[in-house]
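Undergrad: Everything below, folded, please.
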Amino acid sequence: MADRVYPASKPNPQPPQALKGGSGSGGGAGGAPSFPPTKGQTYGATLPAYRPQPRKPPPPRRRSRRGCCCSCCLWLTLVIVALLFLAAIAAGVFYVIYRPRRPTFEVDGLRLSAFNVSGAGQLTSRLDLNVTARNPNAKIVYLYDAASISVFSGGVDVGDGSFPAFVQEAKNTTHLAAKLSAPSGQSLDSTAASDLRKKTSLPLEINVDTKVGVKIGGLKTKKMGIQVRCEGINIGVPKGKAAPVASSPNAACKVKLRIKIWKWTIS
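TA: Modelled structure (predicted):
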């Protein structure tokens, strides 16, 4: 069987040349030069296959600072809540085991042995004070620092003194005694001096300031400030050569915790 031969390509007829009009001899016409056909115009030419270009992966997103701050705040809040929850559980367990109770104080003896206001407004006084401190806890020991005592009557300081430091065991009762006297160099105005000379009894307010720590087994806490305030006490003023009479007011006192934060003290 004879092989058939196909022509490789079929020539493309040249495009008609544009006539260039003009006057002149011979009326000659000029045409644009023809170019060889492209591959797409050639008969039977095969076009290259379309190959799609691979897509470039998108650039990684950068996490904004706002997102980081929100995440940090969320985790910080969760940590604080968890710590508060654990602290509440620990406080509850401590209360159930030890049943802590604050100490109590009571003025059970007071005597004003001397009291005089001079013409220049100088106050002279001597007081004997007896206070009973009780620790109602069965498993807690109190560690007291030395305490300062101030006695006031109508805003006038009529006696200052101190109690020594002591350790109060569990379920213990401690009796404290102190001798007080008016601060030296205190000068009263004429109104206050005249008012004190006329009094036959003095309403007193006793303030005791100290620091106390707690001991539980082998554990000791940091000492914190407390204030003991005793009010509603009246004592007779000695007159002439009569012996001063001791008073037994049996006045209960209030105990306030004083927490110092930087420059402020919270009671």
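
Undergrad: make it CA atoms for all contacts and neighbour counts henceforth
TA: Will do.

Undergrad: Would you mind identifying the next helix or strand past the helix or strand where residue 114 lies?
TA: Using DSSP states H and E, residue 114 falls within strand 104-117. The C-terminal neighbour of strand 104-117 among helices and strands, as given by DSSP H and E, is strand 123-134.

Undergrad: Please enumerate residues in contact with that next one?
TA: Contacts made with strand 123-134 from outside it, assessed by C-alpha atoms under 8 Å, 6 or more residues apart in numbering, are listed as 103-117, 158-159, 171-182, 186-188.

Undergrad: and after that strand, which helix or strand comes next?
TA: For strand 123-134, the succeeding helix or strand toward the C-terminus, using DSSP H and E, is strand 141-144.

Undergrad: which strand in this protein runs the most residues?
TA: If you go by DSSP state E, the chain has its longest strand at strand 201-216.

Undergrad: elements contacting that strand?
TA: strand 141-144, strand 147-153, strand 224-236 (3 or more C-alpha pairs under 8 Å, 6 or more residues apart in numbering; DSSP states H and E).

Undergrad: mind checking how far the next helix or strand along the chain from it is from the chain centre?
TA: Next along the chain after strand 201-216, taking DSSP H and E as the criterion, comes strand 219-220. For strand 219-220, the gap between its own C-alpha mean and the chain's C-alpha mean amounts to 24 Å (C-alpha atoms, centre = their mean, to the nearest Å).

Undergrad: Over to stretch 228-237?
TA: Worked out by C-alpha atoms, centre = their mean, stretch 228-237 lies 38 Å from the chain centre.

Undergrad: buried stuff in that stretch?
TA: Residues of stretch 228-237 classed as buried by neighbour count (16 or more other C-alpha atoms under 10 Å): 228-231, 233, 235-237.

Undergrad: could those residues be laid out in CSV, adding distance to residue 216?
TA: Compiled in CSV, the buried residues of stretch 228-237 are given as follows (distance: C-alpha to C-alpha, whole Å):
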residue, distance to residue 216
228, 23
229, 27
230, 29
231, 32
233, 35
235, 40
236, 44
237, 45
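
Undergrad: between those, which is closest to residue 194?
TA: The shortest distance between residue 194 and any of these, using C-alpha to C-alpha, involves residue 237 and amounts to 14.5 Å.

Undergrad: quick one more, to check against the first:
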Amino acid sequence: MAEEQPPAEHHLTHPKMTEEGHIKKGGMISAYRLRYSRRGFCTFLTILLLLIAITTLILWLIYRPYKPQFTVVSAAIYDLNTTSPPFISTTMQFTVLARNPNRRVSIYYDNIYTYVSYKNQVITPQVMLPPLFQEKHSTVVLSLVIGGTPVPVALDVANGLMMDEKYGVVSLRLGLLGKLRWKAGAIRTGHNEFSVTCSVLMGLTKGFVGQLPLLGDPECKVDI
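TA: Reported below is the predicted structural model:
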């Protein structure tokens, strides 16, 4: 009679252990993918910002705008009176050359006012000028007629102007105030405030009206 064989042992893996192993492995893969994705995004963002910075630098080097330049080429006085308490009444005309030195950038001028001052005090009303567009690397002639309305001034200003008339030499300042915008291709910047101050020394004798000789080269300072 044959002997009975013992039953074969069956090695079974616990279902719970298998499930936990798969979960653990899947979590590691997800964490790795997340780290890889974040690293890739950071690399992309760094490269993008670097390219933007390089492009901006190149455009700035190519299109960086230089200040416009202004020169007074002639001056005339058609009326200059001092009255009590004191007031100064005058009509003056200045011819100014506005030069845009930029070869790639045009300029828009807006809200421009002009005036004349003497001894740091304004002696004319502010006159508003029409908007101006200046092409690249161009020069525009401005004919500025200022005055017409009496302006109250300090007594020393009125007396100083009368003394300068007596000596035949007067120093005035022509001012321009406004806003400008730069235009490079299709790109326009926002408004920037600007001011121009021109020191004008000219010969003036009491009672003379008309074109006056300019003494020296009037210097114009531009601030933006």
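
Undergrad: Which other helices and strands does the strand holding residue 114 of structure 1 contact?
TA: Checking 3+ C-alpha pairs under 8 Å, 6+ apart, strand 104-117 of structure 1 ends up next to strand 123-134, helix 190-198, strand 224-236, strand 251-252, strand 254-261.

Undergrad: Quick one, which of these gets closest to residue 78 of structure 1.
TA: Nearest to residue 78 of structure 1 among these is strand 254-261; the distance by C-alpha to C-alpha comes to 26.2 Å.

Undergrad: mean shift between the strand holding residue 114 of structure 1 and structure 2?
TA: Between strand 104-117 of structure 1 and its aligned stretch in structure 2, the superposed structures give an average distance of 1.2 Å (mean C-alpha distance after the TM-score superposition for structure 1).

Undergrad: if we can go back for a sec, columns distance to residue 215 of structure 1 on top of the helices and strands packed on strand 201-216 of structure 1, output as JSON lines?
TA: Supplementary listing: these in JSON lines, determined by distance: least, C-alpha to C-alpha, whole Å:
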{"stretch": "strand 141-144", "distance to residue 215 of structure 1": "5"}
{"stretch": "strand 147-153", "distance to residue 215 of structure 1": "19"}
{"stretch": "strand 224-236", "distance to residue 215 of structure 1": "13"}
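
Undergrad: Residue 239 of structure 1 maps to what in structure 2?
TA: Taking TM-score structural alignment, the alignment pairs residue 239 of structure 1 with residue 206 from structure 2.

Undergrad: again with residue 214 of structure 1
TA: Aligned against structure 2 by TM-score structural alignment, residue 214 of structure 1 finds its counterpart in residue 182.

Undergrad: which ones are touching its match?
TA: Contacts here follow C-alpha under 8 Å, 6+ apart; on that basis residue 182 of structure 2 touches 65, 105-108, 188-190.

Undergrad: which of these also appear as contacts in structure 1?
TA: Taking both residues aligned by TM-score structural alignment, their matches' C-alpha atoms under 8 Å as the threshold, the shared contacts between this structure and structure 1, drawn from the contacts of residue 182 of structure 2, are 105-108, 188-190.

Undergrad: mind putting the residues you listed in TSV, neighbour count and distance to residue 171 of structure 2 included?
TA: TSV is the format used below for these (neighbours: other C-alpha atoms under 10 Å; distance: C-alpha to C-alpha, whole Å):
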residue	neighbour count	distance to residue 171 of structure 2
105	23	35
106	21	33
107	23	30
108	17	31
188	14	38
189	12	36
190	9	35
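
Undergrad: Let's have those in a markdown table, adding distance to residue 57 of structure 2.
TA: Output for these, formatted as a markdown table (distance: C-alpha to C-alpha, whole Å):
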| residue | distance to residue 57 of structure 2 |
| --- | --- |
| 105 | 16 |
| 106 | 20 |
| 107 | 21 |
| 108 | 23 |
| 188 | 17 |
| 189 | 16 |
| 190 | 19 |
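
Undergrad: Among those, find me the one that's closest to residue 50 of structure 2.
TA: Nearest to residue 50 of structure 2 among those, with distances taken as C-alpha to C-alpha, is residue 189, at 22.7 Å.

Undergrad: contacting residues around that closest one?
TA: By C-alpha under 8 Å, 6+ apart, the contact list for residue 189 of structure 2 reads 181-183.

Undergrad: how does it look with 6 Å?
TA: Taking C-alpha atoms under 6 Å, 6 or more residues apart in numbering, we find residue 189 of structure 2 in contact with 181-182.

Undergrad: same check, this time on residue 193 of structure 1
TA: Contacts for residue 193 of structure 1 (C-alpha under 6 Å, 6+ apart) come out as residue 121.

Undergrad: That one pairs with which position in structure 2?
TA: When structure 2 is aligned by TM-score structural alignment, residue 193 of structure 1 is paired with residue 158.

Undergrad: go on, residue 165 of structure 1?
TA: Residue 165 of structure 1 maps onto residue 131 in structure 2, by TM-score structural alignment.

Undergrad: now swap in residue 101 of structure 1 and tell me
TA: Across the two structures, residue 101 of structure 1 finds its equivalent in residue 66 of structure 2, going by TM-score structural alignment.

Undergrad: and residue 83 of structure 1, how far is that from residue 90 of structure 1?
TA: Remark: distance between residue 83 of structure 1 and residue 90 of structure 1 (C-alpha to C-alpha, to the nearest Å) = 10 Å.

Undergrad: Report the separation between the match of residue 101 of structure 1 and residue 29 of structure 2.
TA: 57 Å.

Undergrad: what do you get for residue 118 of structure 2?
TA: Counting by C-alpha to C-alpha, the gap from residue 118 of structure 2 to residue 29 of structure 2 is 81 Å.

Undergrad: Looking at those two, which has the bigger crowd around it?
TA: More crowded of residue 118 of structure 2 and residue 29, by other C-alpha atoms under 10 Å: residue 118, with 19 against 12.

Undergrad: That one contacts residue 170, doesn't it?
TA: No: Residue 118 of structure 2 lies out of contact with residue 170 (C-alpha atoms under 6 Å); the separation is 8.9 Å.
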